[in-house]
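>>> Any chance you could fold what I've pasted below:
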Amino acid sequence: MQDLQGKRIVVGITGGIAAYKTIELIRLLRKSNAEVRVVLTPAAAQFVTPLTLQAISGNAVSQSLLDPQAELAMGHIELAKWADLVVIAPASADFIARLNAGMANDLLSTICLATASPILLAPAMNQQMFAQSVTQQNLRQLVARGIHTVGPNSGAQACGDVGFGRMSEPTEIYTALCAVVAPRRDLAHLNVVITAGPTREAIDPVRYISNHSSGKMGFALADAFAERGAKVTLIAGPVNLPTPRNVTRIDVVSAQQMYQQAMQSAVENHIFIGCAAVADYRLEQIATQKIKKTADNDELTLKLVKNPDIITNVAQLREKRPFVVGFAAETQNVAEYAKDKLQRKNLDMICANDVSDSALGFNSEHNALQLFWQNGAESLPQDTKRNLSAQLVEKIIARYNQSSVDNR
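As a prediction, the model looks like this:
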């Protein structure tokens, strides 16, 4: 856990069932030696009590903009100046809209308007509210103004809906908070290229072959490297994910397009990470018009040819070869297949996961990895992909540094 000794954090809580999770976030901040002041909106006080938050934070809880005692010293201005960071968890759709409009009609929104310190939002709301174009527009505009966000995650919600809108876990918010208030820039000397997501291999103008990769692991890994100062290039297949902050993104569709971009980028980077689920085959001939179903033909034969193996070709580079990390998504014999791939493709390191478990891997917010390298192995137990990526960066850098020593 990062030491936040001397860091002053204002934790704002808005109205939402996820407010109970913020108690754990405050506990993590206090454990890391941060000083915490809690600000409740009137709606938030219906979900968590000031007495509980006072006991956890070690300080009185602020609730009202018009508190006579606090305002004798202009309390809202004092809190705004005191904070090294303002984190709002949960951040409701209503609060996000008011913040974007520049309103200051309660204590928390006034603090946000009056502070010169960074602000981190952890959105939490019904999945349909989050998907609304106005909510997405509000978030985009806030990010464009320099406000940081983390999440939300996808999953079952208290209302019974399933989708994006669950507040990020306290550990995820804590990690994001540390990256803002006490960023590590120790990897600023490194250039890293990461492939992520699926590829699509066209059959005709309206159909394609693909897979279930969401790109979440690759995007989380790009974010984790960038947060520590690395110059990151992300070669992304067709996914519906926002580009991580300070990451250069190159969008591709097919495996051949990804191959061309990867080979060009590989020689310009210190580390190459093949996290994408690249299609092994493509159509030999793509139909120029939509293939029509006929009444007298119950079968359709498609002839496939191999796509170039991106990770193998990068690993075979003779000049300017980067440190090469592969991924292996398997449904059985995970360790056996991963170690075979490590040797056969001449990789420096491989990260294997079992995608037969629906709670992990493709489309999930969580993952677990088995890492292998020459004469070594380590397991990273199940965690959110964000947290797992931060751990994986540490392991990759350790192996990269060791290989640099070995090759001197």
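>>> okay, CA-based contacts and neighbour counts for the rest of this
OK.
>>> so how far is stretch 70-89 from its chain's centroid?
Counting by C-alpha atoms, centre = their mean, to the nearest Å, stretch 70-89 is centred 29 Å from the centre of its parent chain.
>>> So for that stretch, what gets flagged as buried?
Of all the residues in stretch 70-89, those buried under the rule 16 or more other C-alpha atoms under 10 Å are 75-77, 79-80, 82-89.
>>> Just these: which are in strands?
Taking DSSP state E as the definition of strands, those contribute 85-89.
>>> I have a second one here; can you model it like the first so I can compare?
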Amino acid sequence: MTTQSANRLFGRRILLGISAGIAAYKSAQLARLLKQAGCEVRVVMTEGAQAFITPLTLQALTGEAVRTSLLDPEAEAGMGHIELARWADIILIAPATADLMARLAQGMADDLLTTLCLASEAEKIMAPAMNQAMWRHVATQRNAARLAQDGWRLLGPASGDQACGDVGPGRMLEPEAIVAELIQPISEAPHENAPAQGLHVVITAGPTREPLDPVRYLSNHSSGKMGFALATAAAELGARVTLISGPVSLSTPAGVERIDVETALQMHEASRRLAASCDIFIGCAAVADYRAEAAAEHKIKKREGEDGLTLSLVKNPDIIADVAKQRDAAGGRPFVVGFAAETRDLEAYARDKLVRKRLDMIVANDVSAAGLGFGADDNAALLLWRNGEGESGASLPPQPKTQLARAVIERALGCLTPRPVH
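Next up is the predicted model:
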């Protein structure tokens, strides 16, 4: 349970607005998490939102009646919408559709939710969610910029698979990521002189999944714990952190922006896009080396008389090497840190990868060691890095991944300037 001293949400009154997007199903989990964080939560739904999730569901989760209409005679007998606008400390709209963003950007008040937004002096936050083409459209981008100027805080959207089948930016942030953005523990807020203050750190974490057919995929045993520990450490040291995560069952660290992906190609696209504007890029994800040349449209069936199955695989892009190449072409950013999970000849393979992929630093660990590596809470590592004086290294003994992550981030910060010559 989060305590008041460590959680800015404890005791806050949050008005959760839900508009008509498929991501509305995530709002139920969001309401539950806000309640767990100690918030009072009341829900307002647009008419269209009720086609995706029922008011009864939100009422059961919050313990409060859900408001859906500006013209509710019983509620408005006492000017209910004004009372609700004054009640809220924070108005959080999730999902916020392109239509709702457009109406709010123009100052419209044609339903209960938009009316409350205009009538309230509460802190205003929204999590956009829409098709990737709608998000990229010049009108939506103009509306997003206008809303930011008007004092709205926009969380996301994230990039990845969408319900319509498209892939790209427009996914609503996961409920855990939204709460993490809001909760920002006061006791852990970065000091203005924190060593990573002003830096943008991008980290990949977890496995990737490469579909073979609608029910099977190629993957690995990565839990994502090390990447998430790195994200936590970087945020605590003052950095702005973006975490590109494969499918894991971990909560987003406080203060960290999370982008969920499934496949290596999706992780590659997100990494190249973000690497262009970050200071440190850490490739901690266990990316599948190969994917199916063509995933089967239907489930692959066993055939009588055939004892084997032949799969045609193609190589996935080398994300960390491509980021390093992108850095060289752009003139020196970001500082690139790679990971090497090995089962033998740890130092030899790590040194080869450091040079061959033109990395600035590498973190190598022996995943065959008992109690360390994939899925474990502890790890040990060999750190190798390059600077103006050549190559240096250090061995980190077995320790909790949280401590190891802190050591890795601090070493990367120490190497950031001066940069090695490639």
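>>> that older thread, can you redo the buried residues of stretch 70-89 of the first structure as a markdown table with distance to Leu121 of the first structure?
Formatted as a markdown table, the buried residues of stretch 70-89 of the first structure follow (distance: C-alpha to C-alpha, whole Å):
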| residue | distance to Leu121 of the first structure |
| --- | --- |
| Gly75 | 22 |
| His76 | 19 |
| Ile77 | 20 |
| Leu79 | 18 |
| Ala80 | 16 |
| Trp82 | 19 |
| Ala83 | 15 |
| Asp84 | 15 |
| Leu85 | 11 |
| Val86 | 9 |
| Val87 | 6 |
| Ile88 | 5 |
| Ala89 | 6 |
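>>> which of these lies closest to Gln370 of the first structure?
Here the nearest of those to Gln370 of the first structure, counting by C-alpha to C-alpha, is Ala89; it sits at 32.5 Å.
>>> any idea what the closest one aligns with in the second structure?
Under the alignment (TM-score structural alignment), Ala89 of the first structure pairs with no residue of the second structure.
>>> Wait, Ala89 of the first structure touches Leu108, no?
No - using C-alpha atoms under 8 Å, Ala89 of the first structure is not in contact with Leu108, being 11.7 Å away.
>>> Overlap in contacts, those two.
In terms of C-alpha atoms under 8 Å, 6 or more residues apart in numbering, Ala89 of the first structure and Leu108 are both contacted by the residues Gly12.
>>> Which part of the second structure matches stretch 292-304 of the first structure?
So stretch 292-304 of the first structure sits over residues 301-313 in the second structure, by TM-score structural alignment.
>>> cool, stretch 379-391 of the first structure as well?
If you align by TM-score structural alignment, stretch 379-391 of the first structure falls on residues 395-407 of the second structure.
>>> how big is the offset of the matching stretch relative to the first structure?
Mean deviation of stretch 395-407 of the second structure relative to the first structure after superposition (mean C-alpha distance after the TM-score superposition for the first structure): 1.1 Å.
>>> tell me which residues of that stretch are tucked away?
Going by neighbour count (16+ other C-alpha under 10 Å), the buried part of stretch 395-407 of the second structure is 396, 400-402, 404-407.
>>> Tell me the secondary structure at the equivalent of Val337 of the second structure over in the first structure.
Superposed on the first structure with TM-score structural alignment, Val337 of the second structure falls opposite Val325. The three-state label given to Val325 of the first structure by DSSP: H, G, I helix; E, B strand; the rest coil is strand.
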